[in-house]
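>>> structure here, sequence nowhere to be found:
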């Protein structure tokens, strides 16, 4: 059973002015599509042929892992953003943000510092560790928290193609815009009960 390109949860232009329709369409229709196609080509006739994408990410290696992880990361990313997003986290997530970072501004500052500190392509993540504490992780290339024991809550794409059309090489401006579309409700829903 082939892996399918999941549809966007909103129209490609819905994240404007933070991310342009063209940038979203490029990431989804070209980059994510290429990753899904690469996974499907590599799983034909293998033990992975009927496996869900998440299992392939957790258990594969090499080129298959790279394609599968990037496909999953991109799929997750779209849930982390929403039209008219941002605001502040609520409930249990807000309590954990306050405990770990002092407030949302402290979280954003720490997250942005980590994201700006990554040289090259990768991802910045807000994760929940098994002990219930929040942390920020930065992964290179297609790296993902799925391969650890931490639960990803938010993921920010730091590959150049994620922001070049809208912000050229200004990753800081991209991060500022990204926070304005952050989907805190989705992040809260990822937290285990």
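Happy to help now that I have it. What you see is a predicted model, and the numbers here were worked out from it, not measured in a lab.

>>> please make it C-alpha for all contacts and neighbour counts, starting now.
Noted.

>>> run through who's touching stretch 132-139.
96-97, 100, 110-111, 114-115, 118, 122-129 (C-alpha atoms under 8 Å, 6 or more residues apart in numbering).

>>> what about those residues, which are in helices?
Members of the contacts of stretch 132-139 lying in helices (criterion: DSSP state H): 96, 97, 100, 110, 111, 114, 115.

>>> another one to put next to it:
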């Protein structure tokens, strides 16, 4: 998430997509990307900028706001961060599978990549209403699939997010209607495991 420090500029600005709007089709259509990025994500950023004016949050990094805020400030801060994180892990030319230490950790904690995908798909299908499903690392180094309603982010539980699956309807309804499971399955074709691996390697 980009930040600006001048009084005449918004505190936070949406990150541009690192690919063209139509680059992830057919997994995610150009129309969905325009609505998801330009309307929903940008809307959360704009609302956050409004909410933090003349508050103690005005000078804080986005991650600190997520950890300390509640109510609308938290919701918009988390949704802004979550969306930037989500878009950043997708690619039209992704590394299709994890490798190195991340692959070892997935095999150690889930048995296989296929089993991890099954567990994420099950969590996404079973999450009532809107929210996010995460692959996250807990403080002991163990990987876990975490379901969070609404704007939930595993950083609030002391965990490090590695992979985000957006299961708000705006993320998939244009392309898949109510077929959430199909939308999640299609995402695996555009998830860049190099990005996820780089996140895992960060200390």
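Thanks, I have the structure now. These numbers were taken from a predicted model, which means no experiment stands behind them.

>>> superposed, what's their TM-score?
Laid over one another, the chains give 0.96 as their TM-score (TM-score structural alignment, normalised by the length of the first structure), with 193 aligned residues with a C-alpha RMSD of 1.1 Å.

>>> let's have the ones in helices among the contacts of stretch 132-139 of the first structure in JSON lines, adding neighbour count.
As requested, these are arranged in JSON lines below (neighbours: other C-alpha atoms under 10 Å):
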{"residue": "96", "neighbour count": "18"}
{"residue": "97", "neighbour count": "20"}
{"residue": "100", "neighbour count": "15"}
{"residue": "110", "neighbour count": "15"}
{"residue": "111", "neighbour count": "21"}
{"residue": "114", "neighbour count": "16"}
{"residue": "115", "neighbour count": "24"}
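
>>> wait, which of the residues you listed is closest to residue 151 of the first structure?
Set against residue 151 of the first structure, the nearest of these by C-alpha to C-alpha is residue 96 (14.0 Å).

>>> map that closest one onto the second structure.
In the second structure, the residue paired with residue 96 of the first structure is residue 105, using TM-score structural alignment.

>>> excluding its backbone neighbours, what's nearest its match?
Nearest residue to residue 105 of the second structure in three dimensions, chain neighbours excluded: residue 143, at 7.2 Å (C-alpha to C-alpha, 6 or more residues apart in numbering).

>>> does residue 147 of the second structure sit in a helix, a strand or a coil?
Under the three-state scheme (DSSP: H, G, I helix; E, B strand; the rest coil), residue 147 of the second structure adopts strand.

>>> and it? What does it align with in the first structure?
Taking TM-score structural alignment, residue 147 of the second structure has residue 138 as its aligned residue in the first structure.

>>> roughly how far does that match sit from residue 52 of the first structure?
25 Å (C-alpha to C-alpha, to the nearest Å).

>>> quick one, which of these two is more surrounded?
Taking other C-alpha atoms under 10 Å, residue 138 of the first structure and residue 52 do not tie; residue 138 has more neighbours (22 against 12).

>>> how much space between that one and residue 144 of the first structure?
Residue 138 of the first structure sits at a distance of 9 Å from residue 144 of the first structure (criterion: C-alpha to C-alpha).

>>> stretch 71-80 of the second structure vs the first structure, mean deviation?
Taken over the aligned residues, the distance from stretch 71-80 of the second structure to the first structure averages 0.6 Å (mean C-alpha distance after the TM-score superposition for the first structure).

>>> quick one: that stretch aligns where in the first structure?
Going by TM-score structural alignment: stretch 71-80 of the second structure matches residues 62-71.

>>> how far does the matching stretch sit from its chain's centre?
Its chain's average C-alpha position is 14 Å from that of stretch 62-71 of the first structure, according to C-alpha atoms, centre = their mean, to the nearest Å.

>>> stretch 99-107 of the second structure now?
Computed by C-alpha atoms, centre = their mean, the chain-centroid distance of stretch 99-107 of the second structure equals 20 Å.
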